[in-house]
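[1] I'd like to go over a predicted model; first the sequence, then the structure.
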Amino acid sequence: MNTYEDCWEACLKSMQQELGDFAFKTWFGDLQFISYENNTIILKSSDIFYIEHIKLKYMPILTAVCEQCFNQKNINIKLVLEEDLKEVLNQSKKQNSENNLNHNYIFENFVIGESNRLAHAASVAVAESPGIYNPLFLYGDVGLGKTHLMHAIANYILLKAPDTKVLYASCEKFTNELIASIREQKNKEFREKYRKIDVLLIDDIQFIVDKTQTQEEFFHTFNDLKDSGKQIIISSDRPPNEIETLTERLRSRFAGGLIADIKTPNFETRTAILEKKAESLNISIPKDVSQFIAKSVKSNIRELEGALTRVIAYSNLTGVSLSVELAENALKDIIQDTDVSISTDTILEAVSNHFNVKIEEIKSKKRNQPITTARQVYMYLTREILNESLLNIGKSIARDHSTVIHGIEKIEEKIKKDKNFENSLIILKDKILKR
């Protein structure tokens, strides 16, 4: 695997071919590669004249070559004088430690699917034009990509405008620092930290419940930043109207921007996530293996990637090539916890109890609304949970595949229009998965 120094050497060879020996040695012979971090390359030169000439004449081609050799888009190049290098590196280190960002979370490695399309589009829009949606409120279950998108927004903003003051913190960290500031009488320092910034990202805001003083402080922080035109991004495991004991004024402000949810990824998206992860690890994974893992693990992205790691480790430790059989052995306890215990009958029984409709009625030809809705929900959940074929779903309740398609589409439409209905399905699905 190539190191960053190897990538830089490849850049130099390409530049030499582009410019010719004389121009290359004149202007680039003095350059030294220092570091590559957060999509930024730092290069050192001993002469300001060389730096200014490269910026004026060669920066576009140098950037293009670096993007190709480092295999990254939107690379930022910093040309630094030798005497300024220590200060630049200290500033970079200080900013990285203060903003708490994970630089591995970028838009380029976020897999887009129907479950997260709106949240991704909104995040990109905010990153490109801070303030366009303010606040941006992302919500969804644990491990579905909210934190990834938040860090990606911040990393993109810093890439485009490195001097932007960005701060990411969990709600718990905000609360703990508030308590410490009160105890140590450092309220001014606390407020300067959270209010003298351009972009504030607060993760897991639902933990603000039952914390009256934290809600009060965050309310004033929110207002101060919003009134100053600063961007606020918030994440939660539920929408604002479902966060218990949240003050109405905070609830109102959270709802005043754009609210975007992230749902559990479907089979196709889960497969794409696995293939993207394998690619990042320089591992070639057979299609049938990625599909098997995607079918076996449906809960969230963290567990999905954890299953992939487990399969790869099992392959490495046993010396056996990746295959469905190997994946079955590696994940046998996980599969037993999910697919073995959940069947079409399990889902049918759960739907029957949920809608207070008999199983025989779901399988019957009756078309009155409660029964029809229950029947369509069964079709939808069987597809979602078991990834069962349309043909098999239809057979289980004496329907053809076109009826199943129609039923699933009806439920998908209702989910988009009726938030209460969507939430009731989430609860029902959780009950089935936790049986």
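    That came through fine.
[2] C-alpha from now on. contacts and neighbour counts both.
    OK.
[3] what sits up against stretch 338-358?
    296-297, 359, 362, 370-371, 374, 377-378, 381-382, 386, 393, 396, 428, 432-433, 435 (Cα atoms under 8 Å, 6 or more residues apart in numbering).
[4] swap in stretch 110-120?
    138, 148-149, 260-266, 268-269, 272-273, 276.
[5] let's bring in a second model and compare:
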Amino acid sequence: KEQIKSRFLNKMNDLLIETGFGTSIEIEVSQEIKEDVGAADRAVAAAVPARLSLSRNGLNPNYIFSSFVVGKSNRLPHAACLAVADSPGVAYNPLFIWGKVGLGKTHLMHAIGHHIETTQPNTKVLYVSAEKFTNDLITSIRNNTNNEFRSRYRELDVLMIDDVQFIAGKEQTQEEVFHTFNALHNSKKQVIISSDRPPRDIQGVEDRLVSRFEWGLVTDIQPPDLETRVAILQKKAEIKNYQIPEDIVLFIAQNIPSNIRELEGALNRIVACSEFNSDPMTMENVTVWLKDLLHDTRSGPVNIGLLQQLVAESFGISMEDLLSPKRTADLALARQVAMYLARNKTSESLQQIGYAFNRKDHTTVIHACKKIEALLKTDLRVRSFVDNVVSKL
């Protein structure tokens, strides 16, 4: 039981919440399986009583405000969600949160639900995916239980519908969402909606619904910056009791710039590879373990992590040495070239570039840029290194 909980419970919760079927899983073993059980059918029968208990409100116990990392990219939606959680039906109604996949929309919605349930225990809260809402509607039509369906959704105090873009082109689902929205909003009940795009960009959704989605507050979550990505990884590692070296955390944050789910997936992968293979968590090992993810970043926007990789390869040095405080001539030059390219090929600030190289003072970056600019005019070797890296972008 304990091994299943430690290795699989969080993943099971996450998978269930993605499918919209509720998430608070508890594992109980009602009967211990003895080693002398001989027949396969008896062994299976003995295992069946293990019971899963799902929360009826669809809330994931891991998604709470205290585990959400706030940065520049999500400060406004986070503040809006706190306001709604404190005063449901009053602050912003409806609250519409949009942003690309894996940026924290679902986390914030669940956090609102948990906060309301804690501070207002008698409040009826429900989180569903738009797909689950649609499936419930189809089931009610098939079983002739439309009244029960409508009562369930229209007698809530707080309704959260995730990934509402799923209802595009589904006329009957949109009809039910429309009337459910009206019933709740007219009763001053809170409605919270998420999507991967703003309301007016959702093709195939009726104008009357789009208009209602925009009645309250529409706010978006942007991809996190480097510092926020590092903080997210540190928080995830803390929650899961992972021991991850700081340079590895920074390396992952630099190379997976846009998606929090991918960040967490990379973190889980390196921990699993390290444990299963009994290998140390070195930069070289991590680069191999995350090879497919790192390769994908090369086809996307240029980022500091990619430039560091290419410079390290070009100079024939390791990432550890590039990011270390060592001051040998070749390492110092490689570091300065990487800083120069980061300044000229990315939109990161001097402070962010310095942070990516474990340098607290951004004047180091200014000095590096000036030095490489001067060397490019006179030193063919330096020019060759820079051209080689740029040609691989």
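    Sure thing, it's come through. These numbers come from a predicted model, not from an experiment.
[6] rewinding a little: in strands only, show me the contacts of stretch 110-120 of structure 1.
    138, 260, 261, 262 (DSSP state E).
[7] Burial check on the counterpart of the last one in structure 2, number of neighbours?
    Put plainly, it is residue 262 of structure 1. The pairwise alignment with structure 2 assigns residue 262 of structure 1 to residue 221, based on TM-score structural alignment. For residue 221 of structure 2, the neighbour count with other Cα atoms under 10 Å is 20.
[8] if I look at residue 221 of structure 2, how far off is residue 150 of structure 2?
    Distance, residue 221 of structure 2 to residue 150 of structure 2, using Cα to Cα, to the nearest Å: 31 Å.
[9] residues in contact with residue 410 of structure 1?
    Residue 410 of structure 1 neighbours (Cα under 8 Å, 6+ apart): residue 376.
[10] what about it, which helix or strand?
    helix 401-417 (DSSP states H and E).
[11] Which members of the contacts of stretch 110-120 of structure 1 are classed as buried?
    138, 148-149, 260-266, 269, 272-273, 276 (16 or more other Cα atoms under 10 Å).
[12] Sort out which one of those residues lies nearest residue 223 of structure 1 for me.
    residue 138 (19.0 Å; Cα to Cα).
[13] Not counting its neighbours along the chain, what's nearest the counterpart of the closest one in structure 2?
    In structure 2, the residue matched to residue 138 of structure 1 (TM-score structural alignment) is residue 97. Spatial nearest neighbour of residue 97 of structure 2, excluding adjacent residues (Cα to Cα, 6 or more residues apart in numbering): residue 194 at 4.7 Å.
[14] where exactly do the helices run in the stretch 151-300 of structure 1?
    Taking DSSP state H, counting those that start in this stretch, the helices of the stretch 151-300 of structure 1 run over residues 171-183, 187-195, 212-227, 248-254, 267-280, 287-296.
[15] Would you format those as TSV with distance to residue 117 of structure 1 included?
    Below are these laid out as TSV (distance: least, Cα to Cα, whole Å):
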stretch	distance to residue 117 of structure 1
helix 171-183	25
helix 187-195	30
helix 212-227	26
helix 248-254	21
helix 267-280	11
helix 287-296	19
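[16] and of those helices, who's closest to residue 313 of structure 1?
    Across those, residue 313 of structure 1 has its closest neighbour in helix 267-280 (12.3 Å, Cα to Cα).
[17] what's the closest one packed up against?
    If contacts are counted by 3 or more Cα pairs under 8 Å, 6 or more residues apart in numbering; DSSP states H and E, helix 267-280 of structure 1 sits against helix 287-296, helix 301-318.
[18] before we move on, the earlier item: the match of residue 262 of structure 1 contacts residue 97, doesn't it?
    Yes - when contacts are counted by Cα atoms under 8 Å, residue 221 of structure 2 is listed as touching residue 97 (7.4 Å).
[19] between those two, what contacts are shared?
    77, 105.
[20] Against residue 420 of structure 1, how distant is the aligned residue in structure 1 for residue 55 of structure 2?
    Taking TM-score structural alignment, residue 55 of structure 2 has residue 97 as its aligned residue in structure 1. Relative to residue 420 of structure 1, residue 97 of structure 1 is positioned 41 Å away (criterion: Cα to Cα).
[21] centroid residue for structure 2?
    residue 260 (2.8 Å; Cα atoms, centre = their mean).
[22] Residue in structure 1 paired with that one?
    Using TM-score structural alignment, the partner of residue 260 of structure 2 in structure 1 is residue 301.
[23] Provide a list of residues in contact with its match.
    143, 144, 145, 270, 273.
[24] circling back: next up, the contacts around the match of residue 55 of structure 2.
    Per Cα under 8 Å, 6+ apart, neighbours of residue 97 of structure 1: none.
[25] and the angle from the helix or strand containing it to helix 187-195?
    Residue 97 of structure 1 is part of helix 85-99, with elements assigned from DSSP H and E. Taking axes from the mean of the first three to the mean of the last three Cα atoms, to 10 degrees, one finds helix 85-99 of structure 1 and helix 187-195 inclined to each other by 90 degrees.
[26] any idea what sits nearest the equivalent of residue 152 of structure 1 over in structure 2, other than its immediate chain neighbours?
    Under the alignment defined by TM-score structural alignment, residue 152 of structure 1 is paired with residue 111 of structure 2. Among residues not flanking residue 111 of structure 2 along the chain, residue 64 sits closest, at 4.1 Å (Cα to Cα, 6+ apart).
[27] Compute the distance between the one you found and residue 107 of structure 2, please.
    From residue 64 of structure 2 to residue 107 of structure 2 the distance is 7 Å (Cα to Cα).
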